[in-house]
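**Student:** take a look and give me a structure for this.
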Amino acid sequence: MKVNDRYCSFYYELDEDYGEIVIDGSRTALLIVDMQYHFLTRPDTSGMSEREKAYYARWEYFYDRVDNEVIPNNARLLSAFRERKMLVAHARITGQLANGRDRSLDQKATGYNELLLLDGNPAGEIVAPLAPRENELVVRKTTDSALTGTSLRLMLHNCGIDTVVVTGVLTDQCVSGTVRSLADESFKVWLVEDACGASTREIQEHELSVLNNIYCHVVSTDELIAAL
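**Tutor:** The predicted model follows:
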């Protein structure tokens, strides 16, 4: 079943079975993934080499979207869920061991994914506009998936949740891993296209097409809020 014609991959071009966006507020949670300062803050390139500056210049699409779409739309969704007293959950990358031994293999990789964020590091905090409030779930993970390395699946189950609205960064990494894990655990998943972000437009659109209509349904912030 599809709910729109956007981000429709080859696999689902012939699927003519359309449905509506239906949300049962008592059984639906909002899950915001890794909206932490480390990922969302433009780096200071003043002391970098020309090669490094050229590399980070390619991230301008991402940082512009974060500032102008992703954070504002997450804030809108948070407000909508809070007003309706629906369950809100936050996932953040936070290691416990100073040497990083507790991290999964992908977070020990070299390059962009090599990451060690520990408690007390301001870079690991969730950005202020989306800061968790009292009575919201917050899970710390050392994996891409917010389910694999935490007790989130159990907590969602205990709360009677069978549907999860997912947002956050990066679409092709931790968001994708989380969406796939949720689908594998038989949760219904709605991925909000303008409340998540990847490094480039090409990666963003490709990943949405890969995930859509099998692991989740990709919808906009306006569509999701209207369905509430």
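
**Student:** switch to C-alpha atoms for all contacts and neighbour counts from now on
**Tutor:** Fine.

**Student:** quick one: buried residues of the longest helix along the chain?
**Tutor:** Longest helix of the chain, by residue count under DSSP state H: helix 71-83. Within helix 71-83, the residues that count as buried by 16 or more other Cα atoms under 10 Å are Ile71, Pro72, Asn73, Asn74, Ala75, Arg76, Leu77, Leu78, Ala80, Phe81.

**Student:** next, the structure of the following sequence, for comparison with the previous one:
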Amino acid sequence: MVIHLQNDGPAGAVDEPGRPGRQLCLTAPDEAVIRKTEDDGFAGTPLGALLERRRVRRIAVVGLLSEMCVSATVRTALARGLSVVLPRDAHSTYRLDEIPAHVVARVAEHALGDEVELAGASAVVDFAAPPC
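**Tutor:** As a prediction, the model looks like this:
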């Protein structure tokens, strides 16, 4: 199951709804799109209920920004008892002042603690349906 969390920013922001380049390219008919306005993908969205309904216990989190939306969503997933995989090549961010983006992303990973499974590459992440 693939769930896309799409951030809706305020008017004039790069992530303002309706701006060119914001449309998602879905590749499977069962992919879900959840719109959000907070960093945390669970805050004010049906994400938690959708995962519970599908009996999901392990998720991979990818996307932007490593230290903001990715981090907030991972922290809530862990607090809800989910197992979280964070592929190192599937999240990123922008430079912060003089700190390069790749350094910010690595620090964000480690700030999440040892409950998160850091995968070296998204290609090695494997999921299987839970036993009935």
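
**Student:** sort out which one of the buried residues of helix 71-83 of the first structure lies nearest Phe187 of the first structure for me.
**Tutor:** Lowest distance from Phe187 of the first structure to the buried residues of helix 71-83 of the first structure (Cα to Cα) belongs to Phe81, with 18.3 Å.

**Student:** what's the match for the closest one in the second structure?
**Tutor:** With TM-score structural alignment as the criterion, Phe81 of the first structure has no equivalent in the second structure.

**Student:** relative to Pro122 of the first structure, how far out is Phe81 of the first structure?
**Tutor:** 26 Å (Cα to Cα, to the nearest Å).

**Student:** over to Tyr63 of the first structure?
**Tutor:** 19 Å.

**Student:** name the element Ser71 of the second structure belongs to?
**Tutor:** Using DSSP states H and E, Ser71 of the second structure maps to helix 71-79.

**Student:** mean deviation of that helix from the first structure?
**Tutor:** Once the two models are superposed, helix 71-79 of the second structure sits on average 0.7 Å from its counterpart in the first structure (mean Cα distance after the TM-score superposition for the first structure).

**Student:** show me the contacts for the counterpart of Arg57 of the second structure in the first structure.
**Tutor:** Arg57 of the second structure maps onto Asp162 of the first structure when the alignment is built from TM-score structural alignment. Going by Cα atoms under 8 Å, 6 or more residues apart in numbering, Asp162 of the first structure touches Arg27, Thr28, Leu156, Ser186, Phe187, Lys188.

**Student:** in the longest helix belonging to the second structure, what's buried?
**Tutor:** With secondary structure taken from DSSP H, the second structure has its longest helix at helix 101-111. Applying a neighbour-count criterion of 16+ other Cα under 10 Å, one finds Ala101, Val104, Ala105, Ala108, Glu109 buried in helix 101-111 of the second structure.

**Student:** the second one pairs with which position in the first structure?
**Tutor:** To tie it back to what came earlier, the one meant is Val104 of the second structure. By TM-score structural alignment, Val104 of the second structure lines up with Ile203.

**Student:** test my guess that that match contacts Gln173.
**Tutor:** No: with contacts counted by Cα atoms under 8 Å, Ile203 of the first structure stays clear of Gln173, the gap being 10.4 Å.
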